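In: The amino acid sequence is not available; the structure is as follows:
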């Protein structure tokens, strides 16, 4: 079905320089693509005439913008939300998270993934980059719920022989699907995966043309361990092994040197900035402005729900902008429009959708858009709609979500999900896992 969003304040994320950021007009969708972007009522009328039976959605008093892209999360970790808080990272991992995960079944992971995707869709996230276990089981979940996803099959030295075959299976399953879901290889980090096994993951990624993702320089402990083992920074170590390139997504990149920054930029690595997680675990502040100045591709991710503790990208946007202003002492650092670019067009580039194919509202782009209700006390008055979205917006302001031309959230109701039943299933799984520990 064709869709026409009329009378909308449109934020295309295509403006540069002093060009206007928004306009009032209409956006038409035909199939999985945006077919019309116009301020002309005549053009909108022609689109209506050319598409009999189309769905018209009146967006008066609302904002139409690209869906948000979350470039680093562990969506299935919704099962561990608030399970282990206010603990140092290494104790958090070794004493709480990894023991909990040891008792999770593939069905548990699929259930946690369902809850995570529901949370993201309701919050305006139309694409996400994940990194977890049993991603072969999560392909069906992402397909069923209609989100766009890059699912990273996470491994350590201890489980690589189990995970790599799962990744192969996931590649086959994704290839048979809609095309919205793709697979990546995800070694956990340079301090938990040996050089030999990092290379094995890269070889699998190269075999299938997959992205590769890993945690990079998240904490001072990681940097110390890598330097003690290999005599290099994490970035230098990964670069020497050939793991850094345009299809590499590095999460965090908090403790990076100027030389590391230059390398990340030169190799075309995506840096996924996770400000709230970094703050909560006291990892530090990523040098986002230095990375951007060097030409690195910087994006935004939430990380997992037990180190954040939610998947709200609106909160993440605001935190990212405020944190850079505070850390640099410069109120001009990471202005609102640039922060929003990190979570839209830049995120699309990280997922391999360059040239305006995703993350923007442009004719010919994939039809991943959201409608934000501006008729809220915290979004009024509207002096600057971009500032309102970034500095005042909330996930609950999202009213409608379209992915690939399909309406998956309408009037804050998500298609095909019984929320009370989902919550009961999650509670049951958590109770069983905790009892088994």
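Out: Thanks, I have it. As the structure is a prediction and not an experimental result, all values here were calculated from the model.

In: switch to C-alpha atoms for all contacts and neighbour counts from now on
Out: Will do.

In: What ranges does the stretch 1-150 of the chain have for its strands?
Out: For the stretch 1-150 of the chain, applying DSSP state E, counting those that start in this stretch gives strands covering 3-10, 23-30, 33-38, 55-58, 62-66, 68-73, 125-132, 148-155.

In: Of those, which stretch is the most buried?
Out: strand 68-73 (a mean of 30; mean count of other C-alpha atoms under 10 Å).

In: What is that strand packed up against?
Out: The contact analysis (3 or more C-alpha pairs under 8 Å, 6 or more residues apart in numbering; DSSP states H and E) places strand 68-73 against strand 125-132, strand 297-300, helix 345-350.

In: And the contacts of the shortest one?
Out: Contacts with strand 297-300, where a contact means C-alpha atoms under 8 Å, 6 or more residues apart in numbering, come from 69-72, 265, 268-274, 288, 291-292, 316-317, 342-343, 346-347, 350.

In: Just the buried subset of those residues, written out for ChimeraX, thanks.
Out: Command for ChimeraX that selects the buried part of these, burial taken from 16 or more other C-alpha atoms under 10 Å:
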select :69,70,71,72,265,268,269,270,271,272,273,274,288,291,316,317,342,343,346,347,350
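
In: Show me the strands in the stretch 251-400 of the chain, by range?
Out: Going by DSSP E, counting those that start in this stretch, the stretch 251-400 of the chain shows strands at 270-273, 297-300, 369-373, 398-403.

In: Would you mind giving the ones you listed as TSV with distance to residue 103 added?
Out: As requested, the strands of the stretch 251-400 of the chain are exported to TSV (distance: least, C-alpha to C-alpha, whole Å):
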stretch	distance to residue 103
strand 270-273	29
strand 297-300	30
strand 369-373	37
strand 398-403	34
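
In: any idea which of those strands is most buried?
Out: Ranked by mean neighbour count, those are led by strand 270-273 with a mean of 30 (mean count of other C-alpha under 10 Å).

In: Now do the contacts for the nearest residue to residue 192 once chain neighbours are set aside.
Out: Closest residue in space to residue 192, ignoring its immediate chain neighbours: residue 156 at 6.1 Å, by C-alpha to C-alpha, 6 or more residues apart in numbering. Going by C-alpha under 8 Å, 6+ apart, residue 156 touches 187-188, 192-193.

In: and residue 313, what is it in contact with?
Out: Applying C-alpha under 8 Å, 6+ apart to residue 313 gives the contacts 68, 70, 123, 125, 301-302, 343, 395.

In: quick one: contacts for the residue nearest to residue 113 when sequence neighbours are not counted?
Out: Of all residues not flanking residue 113 in the chain, residue 76 sits nearest, at 4.0 Å (C-alpha to C-alpha, 6+ apart). Listed by C-alpha under 8 Å, 6+ apart, the contact partners of residue 76 are 109-116, 132.

In: also this one, for the comparison:
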């Protein structure tokens, strides 16, 4: 049991304040108890720990709804053969060159580094969409191993597509089956409609149904995805997914959905699936910004741009004011919607015993209360990852006073640099 003394706990749903001591249970989806009496040392169990919050703000930790951890090794990568002129060329010249060079050592190092950054940003759960088409076998286990070392809960998938041939696509699906059969949790990953054949789509849906999960796929991220689908199949991407049964599965995640039609929006609004919004990536790729006001099942991701969900939420709010009349409350609900999604998968480690302790010295009063408080004003205009001081994952402290304690930061970054050099040599 972890005991937090002198905490200022802010409920992440009601914004009610509690000041006092908190007991935090260990384990996946453990609970917390407020207003506890911390037992004296002789009465504690082996492994119990007490941590003095010194009046600092405590909130539920954050989770990422859509990441690409392998992109960690792309920072400062060698110059491209030429400058991409559109989104498809960005894929061909950057990401599809890079992901073909990955092996499991690189994937493992990427996951450790991403886990380090997430932990220090108060993000302790990650839904990842991995791509290593020529090294699929064992890749999901490599990510899972790294995340477990850091203390990052996870739902994983491998990006399946036909861009490298049907044999490579089937190896990707086989990696899902191997991972799920061994007890791993996640989705069945697909790249996007324009790189997935009907046969591969059908096989992926069958696999997702077999393991009671959903599909995780990019949908209409750029206009080109829609144009290809209309020209090839005579229907939009959303309609194609609907006909294939993808939208019948409540655990399905559709990434982006920037260029969906009004008819598509009506279909999605009536389905139980989830949409992952990634505005910074959309701006970086110059594909536009979407309006997601039609759905209640929208959550935020980073799309591999970074590992900071406070930053993602703030970016989504500021752009959303222009694109869909977004409000502070609406943006915050989307940030927390990921917990609703992870709950569908059972006890996966995204519970109430994941906490952030903020070192937040405000120049103005922080007033609780959902109706009349100002918590959201502080969250979107005051807080940042630099205020994250201590992080609790599954009832255990993994970051303490801004330093990772579940791993060696210097060793993790050195290993990532070494694997990054190997990757870059392959890219040259």
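Out: Sure thing, it's come through. Computed from a predicted structure; not experimentally measured.

In: Report the TM-score for the pair.
Out: Once superposed, chain against chain, the TM-score is 0.86 (TM-score structural alignment, normalised by the length of structure 2); 401 aligned residues with a C-alpha RMSD of 2.5 Å.

In: Would you indicate which residues of stretch 335-355 of structure 2 are buried?
Out: So stretch 335-355 of structure 2, judged by 16+ other C-alpha under 10 Å, has buried residues 335-339, 341-342, 348-355.

In: Can you get me the centre-to-centre distance for it and its chain?
Out: Mean-position distance between stretch 335-355 of structure 2 and its chain equals 11 Å (C-alpha atoms, centre = their mean, to the nearest Å).

In: related to what we said a few turns ago, same check for the contacts of residue 76 of structure 1, but in structure 2.
Out: Counting by both residues aligned by TM-score structural alignment, their matches' C-alpha atoms under 8 Å, those that remain in contact in structure 2 are 109, 112-113, 132.

In: so can I have a markdown table of these showing distance to residue 41 of structure 1?
Out: As requested, those are exported to a markdown table (distance: C-alpha to C-alpha, whole Å):
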| residue | distance to residue 41 of structure 1 |
| --- | --- |
| 109 | 48 |
| 112 | 45 |
| 113 | 42 |
| 132 | 47 |
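
In: Among these, which pair sits farthest apart?
Out: Maximum pairwise distance among those (C-alpha to C-alpha): 11.0 Å, between 112 and 132.

In: tell me, what's touching those two both at once?
Out: 75-76.

In: list the contacts for the closest residue to residue 396 of structure 1 other than its chain neighbours?
Out: Nearest residue to residue 396 of structure 1 in three dimensions, chain neighbours excluded: residue 123, at 6.3 Å (C-alpha to C-alpha, 6+ apart). The contact partners of residue 123 of structure 1, taken as C-alpha under 8 Å, 6+ apart, are 312-314, 394-398.

In: Please report the distance of the nearest residue to residue 21 of structure 1 once chain neighbours are set aside from residue 50 of structure 1.
Out: Spatial nearest neighbour of residue 21 of structure 1, excluding adjacent residues (C-alpha to C-alpha, 6+ apart): residue 15 at 5.7 Å. According to C-alpha to C-alpha, to the nearest Å, residue 15 of structure 1 and residue 50 of structure 1 sit 29 Å apart.

In: what about those two, which has more around it?
Out: Neighbours per residue, other C-alpha atoms under 10 Å: of residue 15 of structure 1 and residue 50, the larger number sits with residue 15, 13 against 10.

In: Is it correct that the more buried one is in contact with residue 337?
Out: No: with contacts counted by C-alpha atoms under 8 Å, residue 15 of structure 1 stays clear of residue 337, the gap being 9.7 Å.

In: Helices of the stretch 251-400 of structure 1, start to end?
Out: In the stretch 251-400 of structure 1, the segments counted as helices under DSSP state H, counting those that start in this stretch are 258-267, 275-280, 288-293, 313-328, 336-342, 345-350, 385-392.

In: Burial check on the residue mapped onto residue 225 of structure 2 from structure 1, number of neighbours?
Out: Matched across to structure 1, residue 225 of structure 2 falls on residue 222, judged by TM-score structural alignment. Applying other C-alpha under 10 Å, we find 21 residues neighbouring residue 222 of structure 1.

In: Residue 222 of structure 1 and residue 193 touch, don't they?
Out: No: look at residue 222 of structure 1 against residue 193 with C-alpha under 8 Å: they stay out of range, at 11.9 Å.

In: picking that back up, out of the strands of the stretch 251-400 of structure 1, flag the one nearest residue 42 of structure 1.
Out: strand 369-373 (22.7 Å).

In: and the angle from the closest one to strand 23-30?
Out: For strand 369-373 of structure 1 against strand 23-30, the angle by axes from the mean of the first three to the mean of the last three C-alpha atoms, to 10 degrees is 140 degrees.

In: what does residue 44 of structure 1 align to in structure 2?
Out: In structure 2, residue 44 of structure 1 lands on residue 36 (TM-score structural alignment).

In: Its match: how many residues sit nearby?
Out: Neighbours around residue 36 of structure 2, by other C-alpha under 10 Å: 14.

In: doesn't residue 24 make contact with it?
Out: No: using C-alpha under 8 Å as the test, residue 36 of structure 2 is too far from residue 24 to be in contact (10.2 Å).

In: follow-up on the earlier one: which of the contacts of residue 156 of structure 1 are retained in structure 2?
Out: Shared with structure 2, among the contacts of residue 156 of structure 1: 187-188, 192-193 (both residues aligned by TM-score structural alignment, their matches' C-alpha under 8 Å).

In: wait, what's in contact with the spatially most central residue of structure 1?
Out: Central residue of structure 1 (C-alpha atoms, centre = their mean): residue 70, 1.3 Å from the mean position. Neighbouring residues of residue 70 of structure 1 by C-alpha under 8 Å, 6+ apart: 125, 127-129, 300-302, 313, 343, 347.

In: Please apply the same query to residue 419 of structure 1.
Out: Under the criterion of C-alpha under 8 Å, 6+ apart, residue 419 of structure 1 has no contact partners.

In: What does it correspond to in structure 2?
Out: For residue 419 of structure 1, the aligned position in structure 2 is residue 409, judged by TM-score structural alignment.
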